[in-house]
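A.B. asks: here is a sequence together with a model predicted from it:
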Amino acid sequence: MKVRTLNELQDKLDNDIQWRKKELTDYKLVLEKNKESTAVIPLIRGGITLSYAHWEGFIKNSSSFYISYISTLNLPLDKVKLNFVALKFKKKLNLSNGIIESMNLIEEIQNIEKLFCKIFDKDIIDTKSNLKFKILNEIIVGLGFEIEHFERNENFIDKKLVEPRNDIAHGTYRDVNYDDYKIVFENVIPLMEYYKTLIENSASLKSYLK
């Protein structure tokens, strides 16, 4: 899944969000047609779950596209912002618990001017299948983005989107209604679009550089 150019990055972001928006919109039309039906509650439960699935899927995919793009630029590691250095060494930092591994890692970090910002770990973006605000914050900070907009939406993310989805997906009874679904639908697509814009602006403005 290498992303070599800005145009490729743009195309992948556009394609990934377009089919998600279409499916969410199509689902809402079906639900609207069945608002007076006895099937409306199962449809609402399904709509909240589907919305979360697209939220998590888009954050994971789009973030991975961005990292892939930066990794193909052959940038010296000492020329990029600290968050990318942390991503580069993330797995080694997590695994390093012996003195020899620690010494080797420190030596690598001390010589980062000889390394390149190549991050090809497919699991580097970890949503933990539970993309609440705390986990989203780790991803956003890891990519060097500003978190303020998502901080303002923390209650929606945790209480209106993730928490209901978890209850529904794990088979826990939760009383939901059309207004609960409507809040999710009206907020999740704009949040995905905002995240997409963050990536596009960072890539075009080269915000990943020191």
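C.D. replies: Done, it's in.
A.B. asks: going forward, measure contacts and count neighbours with C-alpha atoms only.
C.D. replies: Fine.
A.B. asks: got the end-to-end distance for stretch 70-85?
C.D. replies: End-to-end span of stretch 70-85 (CA to CA, to the nearest Å): 12 Å.
A.B. asks: what's the answer for stretch 65-85, then?
C.D. replies: Termini of stretch 65-85 sit 18 Å apart (CA to CA).
A.B. asks: list the buried ones in it?
C.D. replies: 65-72, 77-80, 82, 84-85 (16 or more other CA atoms under 10 Å).
A.B. asks: determine which two of these are furthest apart.
C.D. replies: Maximum pairwise distance among these (CA to CA): 21.7 Å, between 65 and 78.
A.B. asks: quick one on the thing from earlier: sort out for me which of the buried residues of stretch 65-85 are in helices.
C.D. replies: Judged by DSSP state H, the subset of the buried residues of stretch 65-85 located in helices is 65, 66, 67, 68, 69, 70, 71, 82, 84, 85.
A.B. asks: OK, contacts around the residue nearest the centre of the chain?
C.D. replies: Nearest to the geometric centre of the chain sits residue 59, at 2.2 Å (CA atoms, centre = their mean). Going by CA atoms under 8 Å, 6 or more residues apart in numbering, residue 59 touches 192, 195.
A.B. asks: cool, and residue 47?
C.D. replies: 24, 27, 28, 181.
A.B. asks: from residue 70, how far off is the last one?
C.D. replies: In this case it means residue 181. 37 Å.
A.B. asks: structure two is appended below for comparative analysis:
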Amino acid sequence: MVQALKSDIQRMHENYIERLSTDRLWRARELSDLRVMHSKAETSREKVVTSRAIVVLSYAHWEGYCSSCAGTLVDFLEAKEVPYSTLPPDMLLGALAAALDSYRDTADNLVSRRKLIAIFQETLGNHIKNFDRRVILPRSNLNFERLRFIHETIGADIQPFQRYRLKIDKELVAWRHLVAHGEMFTLENYLAVAHTNLCEELMFLTKDTFETALYTH
């Protein structure tokens, strides 16, 4: 019986980790295809279009993969019915978001505070459910500070991303803003490769982060 339970849990881990891998792979393939298109572009117009596409898609896949991983983690925790008491304390933000919003809109008095404490105590004794995923989603601006917040909330180590801090803020995010503001530019082939490789490296690190979080629980 115990062995069967362990096997079920192991299969659950494997299924959710497979989701992380599958989602990363198709994103990496699309970036690879775009690199090839960029290298084969013959006219200056084509080069500008593929340059802008590389910048937008690199950021989109970086943010999209982080969002997907966050959703996979929450799906796993809810499916396994992990108790809040065993999760990092900041994960309670996802359970108490509605209560905190409600408190903000009520009079700040002892009765309101007692209600908030009661909700907190009740939540702490339950397993994770109806989690407000916005707490650990990028929210359309996945800069380093937002990434740090997500990691701190799920109890993950941000250290592997430290060396990419400037690249995230000054390249992935900033270049995306340039495209949104209508800037026209051409990436040399080596820059196109470096930029997409940066995105792929960050997705690898993100996969490692969320795999560890899955195995922790």
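C.D. replies: Structure's in. What do you need? Because the structure is a prediction, the values reported are computed rather than measured.
A.B. asks: one step back: top of the contacts of residue 47 of structure 1 by number of neighbours, please.
C.D. replies: residue 181 (24 neighbours; other CA atoms under 10 Å).
A.B. asks: I figured that one hits residue 42, correct?
C.D. replies: No: using CA atoms under 8 Å as the test, residue 181 of structure 1 is too far from residue 42 to be in contact (11.3 Å).
A.B. asks: residue 51 of structure 1 matches what in structure 2?
C.D. replies: Matched by TM-score structural alignment, residue 51 of structure 1 corresponds to residue 58 in structure 2.
A.B. asks: you'd agree that match is in a strand?
C.D. replies: No: checked against DSSP: H, G, I helix; E, B strand; the rest coil, residue 58 of structure 2 lies outside a strand; its state is helix.
A.B. asks: check contacts around it.
C.D. replies: 31, 172, 195, 196, 199.
A.B. asks: distance to residue 13 of structure 2 and secondary structure added to these, as CSV?
C.D. replies: Converted to CSV, the contacts of residue 58 of structure 2 look like this (distance: CA to CA, whole Å; DSSP: H, G, I helix; E, B strand; the rest coil):
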residue, distance to residue 13 of structure 2, secondary structure
31, 28, helix
172, 31, helix
195, 32, helix
196, 29, helix
199, 26, helix
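A.B. asks: farthest pair in these?
C.D. replies: So, those by CA to CA: farthest apart are 31 and 172, at 13.9 Å.
A.B. asks: against residue 181 of structure 2, how distant is residue 196 of structure 2?
C.D. replies: 21 Å.
A.B. asks: quick one, which of the two is more surrounded?
C.D. replies: Neighbour count, other CA under 10 Å: between residue 196 of structure 2 and residue 181, residue 196 has more, with 24 against 9.
A.B. asks: contacts only, for that one.
C.D. replies: 31, 32, 35, 54, 58.
A.B. asks: tell me which residue of structure 1 lines up with it.
C.D. replies: Counting by TM-score structural alignment, the partner of residue 196 of structure 2 is residue 185.
A.B. asks: and the helices in structure 1?
C.D. replies: Taking DSSP H as the test, the helices found in structure 1 are 6-33, 40-71, 82-88, 90-95, 99-110, 133-142, 148-151, 154-155, 163-169, 178-205.
A.B. asks: the ones you listed into TSV, with extra columns for distance to residue 124 of structure 1?
C.D. replies: Converted to TSV, the helices of structure 1 look like this (distance: least, CA to CA, whole Å):
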stretch	distance to residue 124 of structure 1
helix 6-33	18
helix 40-71	8
helix 82-88	7
helix 90-95	8
helix 99-110	18
helix 133-142	9
helix 148-151	21
helix 154-155	23
helix 163-169	23
helix 178-205	17
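A.B. asks: need the winner for burial among the ones you listed.
C.D. replies: Across the helices of structure 1, averaging neighbours per residue (mean count of other CA atoms under 10 Å) puts helix 40-71 on top, at a mean of 21.
A.B. asks: got the angle for that one vs helix 6-33?
C.D. replies: Following axes from the mean of the first three to the mean of the last three CA atoms, to 10 degrees, one obtains 180 degrees for the angle between helix 40-71 of structure 1 and helix 6-33.
A.B. asks: how much space between residue 111 of structure 2 and residue 104 of structure 2?
C.D. replies: Counting by CA to CA, the gap from residue 111 of structure 2 to residue 104 of structure 2 is 13 Å.
A.B. asks: ok, now residue 155 of structure 2?
C.D. replies: Relative to residue 104 of structure 2, and taking CA to CA, residue 155 of structure 2 is found at 26 Å.
A.B. asks: who's more crowded, these two?
C.D. replies: The neighbour count for residue 155 of structure 2 versus residue 104, taken as other CA under 10 Å, is higher for residue 155 (16 against 11).
A.B. asks: skipping its backbone neighbours, what lies nearest the corresponding residue of structure 1 for that one in space?
C.D. replies: Alignment note (TM-score structural alignment): residue 155 of structure 2 maps to residue 144 of structure 1. Residue nearest to residue 144 of structure 1 in three dimensions, not counting chain neighbours: residue 83, with 6.0 Å by CA to CA, 6 or more residues apart in numbering.
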